[in-house]
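> Provided below for reference: sequence and predicted model.
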Amino acid sequence: MTPVRKLVLLGTGLIGGSFALALKRARLVEHVVGVGRNQANLARALDLNVIDSASQSAAEAARGADLVLLATPVGQMGALMAEIAPVLADDCIVTDGGSTKQDVAALYREHLGERLAQCVPGHPIAGSELSGAAAAQYGLFEGRRVVLTPLPETAVDAVARIRALWLACGADVFEMSAAEHDGVFAAVSHVPHLLSFAYMNALLDKADVGTCLDFAATGFRDFTRIAGSHPDMWRDISLANSGAVLNDLRANLGALQTLISLIESGDADALTAYIGRASKARTDWGSRGRKP
């Protein structure tokens, strides 16, 4: 496979940095430019050899690139696309790691409408509550799934190029429509994060929150781990995918109301069945051998 001559990371954190490190290890990239607003984070990325050079100007960095990865929160992508559009080389592929896809597809159309053949929307399923260049790691994508949601105009060879690079990172690559993607990930990613945030906020409103936290242990740690995630990113995701998110939040509200009713009624058999259904499904899913 021909290496990427110049990879530009618009956002030098967990996803972008790990992508760069994986390609470096596979010897599939010659030079990586990191772009970001945080000078300290860019300096850290240079120290860790995540990137080879740094810039705070997306347009300056994108000149001469043959691959640009948008690895920022979704809310920042439109402005970045508009900034790089005038300087992109004809053969430059633009892809992204956004957690929502219908809104990102609309941004591609708005800002890169004349180069849609070279645009490959994507989503690596390898998030973490950690952020910044220091969170980047070589094997982040090994055994993980990456979903590509090509536009109708996206060239077949551009999709093939991005697919091959993700495969070289150790990922399993899938394709689906943007609408299907957003419905699936509202259910299994976006809403779980929001429920964790909601639980933490409810706990913080308790008069004895300090004592509760003092005695919190494994179950609390497991359930609330994702509540430590980046606020700006999850704000953008929630608003960008609001339709699917609200549908699933309402479904969860209904499930909670059912649980309240079962406890209020004292119906032990029904409560056991309710809990047992969920427990079996989670155990069956966990036994598939997938990397969590």
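The structure has been received and is ready for your questions.
> Please count neighbours and contacts with C-alpha atoms only from this point.
Noted.
> Show me where the stretch 101-250 of the chain has its helices.
102-111, 156-168, 178-185, 191-204, 209-215, 218-224, 231-240, 242-265 (DSSP state H, counting those that start in this stretch).
> Show me what counts as buried in the second one.
Of the residues in helix 156-168, those buried by neighbour count under the rule 16 or more other CA atoms under 10 Å are 158-159, 161-163, 165-168.
> Export the helices of the stretch 101-250 of the chain to CSV and append columns for distance to His31.
Below are those laid out as CSV (distance: least, CA to CA, whole Å):
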stretch, distance to His31
helix 102-111, 25
helix 156-168, 15
helix 178-185, 31
helix 191-204, 35
helix 209-215, 46
helix 218-224, 38
helix 231-240, 27
helix 242-265, 38
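> out of those helices, nearest to Leu28?
helix 156-168 (8.0 Å; CA to CA).
> Now do the closest one: distance to the chain's middle.
Computed by CA atoms, centre = their mean, to the nearest Å, the chain-centroid distance of helix 156-168 equals 18 Å.
> What are the contacting residues of it?
The contact list for helix 156-168 (CA atoms under 8 Å, 6 or more residues apart in numbering) reads 22-23, 26, 93, 95, 117-120, 146, 150, 172-173.
> farthest pair in those residues?
For the contacts of helix 156-168, and using CA to CA, no pair is farther apart than Ala26 and Ala117, which are 26.4 Å apart.
> Take this one as well and set it beside the first:
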Amino acid sequence: MIDLHAAQVAARQGEQVQQRIDTLVVAGVGLIGGSFALALKRAGRVGRVIGVGRTLANLEKALALGVADEISQDIAEAAARADMVLLACPVGQMGALMAAMAASLRPGCVVTDGGSTKSDVAALYRRHLPHHLPWCVPAHPIAGSDMSGASAAQYGLYENRRVVLTPLEETLAESSETVSELWRACGAEIHAMGAAEHDAVFASVSHLPHLLAFAYVDRVAAKDNAERCFDFAATGFRDFTRIAGSHPEMWTDISLANREALLAELADYQAGLGRLAALLENGDAAGLNQLFGEARAARTRWHQQFLRRG
């Protein structure tokens, strides 16, 4: 079990306690949940991992690969034995899972998630787990990929990556520290922010790019000469469209969950396209050069910072 008393004592003494949990339940044994389990196994921070999911074939794959030590399709039964539950499924599935396990959770069992939106997930915690909120810690590991399923799980996914925590007002500090310390054991860097700020930031730098990539590939695929276009597509097309290979169900959930922020970002982007179209129509080489130069400089600054973080 999680030793919260030891964490409290260590916190008062200014020490860093090494959290270890006996039983971790991972609901959604894919890239995010599976990689979390593998990293904790390698760090010696977890005794047993129970993988829970809808698809038996994927659960059996997780078992065969050593991502999980036990598998189940009954979240309530698994949660009854858990010291921590990680909801690593699409956001649209989280409410049903919370409702199903609500009566089974023991006091002190930490419940966290890996959802890419946080305001809606916070509301789900309050709706379905109202008596368990002190041990609920909404989180978002920034380590996505276009890969999915248990075979996508990898040991080093979270090394030098960021994990954002958006604790509820009711969340105990000890619960947040437990989740933080376990993510640190995976190699991650922890940041905290409010749910609304989180959703606005990620609408801009994560969710909108995915929508644009999906929409762009769909537009090319709908062309009369689509086969010809794809035949001549090369590295630029590959790099720009990589995230269009992401999981459709997950990104449908994310898009709808963060709808308001995304609509605002889309409106701003459409205005930007209008300005670009005007520059092209007017043959404004100086304007285009300035726009491209400023964008290039901003991207270069970001990339240098990104490399330093890594």
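Noted; the coordinates are in hand. Just so you know, these numbers come straight off a predicted model, no measurement behind them.
> Please state their TM-score.
In this superposition the chains share a TM-score of 0.99, using TM-score structural alignment, normalised by the length of structure 1; 292 aligned residues with a CA RMSD of 0.9 Å.
> ok so, going back, which among the helices of the stretch 101-250 of structure 1 is found nearest to Arg44 of structure 1?
Evaluated over the helices of the stretch 101-250 of structure 1, closeness to Arg44 of structure 1 peaks at helix 231-240, with 21.1 Å, by CA to CA.
> average gap between that closest one and structure 2?
Taken over the aligned residues, the distance from helix 231-240 of structure 1 to structure 2 averages 0.6 Å (mean CA distance after the TM-score superposition for structure 1).
> Any chance of the buried residues of helix 156-168 of structure 1 in TSV with distance to Asp236 of structure 1 as columns?
TSV is the format used below for those (distance: CA to CA, whole Å):
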residue	distance to Asp236 of structure 1
Ala158	27
Val159	26
Arg161	28
Ile162	25
Arg163	26
Leu165	27
Trp166	25
Leu167	28
Ala168	30
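> Please tell me which residues of structure 1 stretch 168-175 of structure 2 aligns onto.
Here stretch 168-175 of structure 2 aligns to structure 1 at residues 151-158, judged by TM-score structural alignment.
> The matching stretch spans what distance, first to last residue?
One end of stretch 151-158 of structure 1 sits 11 Å from the other (CA to CA, to the nearest Å).
> burial measure for Leu307 of structure 2, as a count.
Neighbours of Leu307 of structure 2 under the rule other CA atoms under 10 Å: 8.
> now it: how far from Gly156 of structure 2?
17 Å.
> and the counterpart of Glu281 of structure 2 in structure 1, how far is that from Ala270 of structure 1?
Here Glu281 of structure 2 is matched to Glu264 in structure 1, going by TM-score structural alignment. Distance, Glu264 of structure 1 to Ala270 of structure 1, by CA to CA: 12 Å.
> now swap in His190 of structure 1 and tell me
For His190 of structure 1, the distance to Ala270 of structure 1 - CA to CA - is 29 Å.
> what about the two, which has more around it?
The neighbour count for His190 of structure 1 versus Ala270, taken as other CA under 10 Å, is higher for His190 (24 against 14).
> Trace that one over to structure 2, please.
So, by TM-score structural alignment, His190 of structure 1 is matched to His207.
> Now Gly194 of structure 2: closest residue in space that isn't a chain neighbour?
Distance criterion CA to CA, 6 or more residues apart in numbering; nearest residue to Gly194 of structure 2, sequence neighbours excluded, is Thr166 at 5.4 Å.
> is it fair to say Gly47 of structure 2 lies in a strand?
Yes: assigned with DSSP: H, G, I helix; E, B strand; the rest coil, Gly47 of structure 2 falls within a strand.
> any idea what it aligns with in structure 1?
By TM-score structural alignment, Gly47 of structure 2 lines up with Glu30.
> That match: what's it in contact with?
Glu30 of structure 1 touches 3-7, 24, counting by CA under 8 Å, 6+ apart.
> Then Ile263 of structure 1?
Contacts of Ile263 of structure 1 (CA under 8 Å, 6+ apart): Leu271.
> And Leu279 of structure 2, by the same measure?
Residues in contact with Leu279 of structure 2 (CA under 8 Å, 6+ apart) are 285, 287-288.
> Against Ala271 of structure 2, how distant is it?
From Leu279 of structure 2 to Ala271 of structure 2 the distance is 13 Å (CA to CA).
> With Leu208 of structure 2 instead?
14 Å.
> okay, these two: which has more neighbours?
Under the criterion of other CA under 10 Å, the comparison of Leu208 of structure 2 against Ala271 puts Leu208 first, with 19 against 12.
> Count the neighbours of the closest residue to that one other than its chain neighbours for me.
Computed as CA to CA, 6+ apart, the closest residue to Leu208 of structure 2 that is not its neighbour in sequence is Leu262, at 6.6 Å. By other CA under 10 Å, the residues close to Leu262 of structure 2 number 22.
> Likewise for Asp231 of structure 2?
The local packing of Asp231 of structure 2 (other CA under 10 Å) involves 9 other residues.
> That one -> structure 1?
So Asp231 of structure 2 corresponds to Asp214, using TM-score structural alignment.
> Pull the contacting residues for its match.
With CA under 8 Å, 6+ apart, Asp214 of structure 1 has no contacts at all.
> how much space between it and Phe220 of structure 1?
Remark: distance between Asp214 of structure 1 and Phe220 of structure 1 (CA to CA) = 11 Å.
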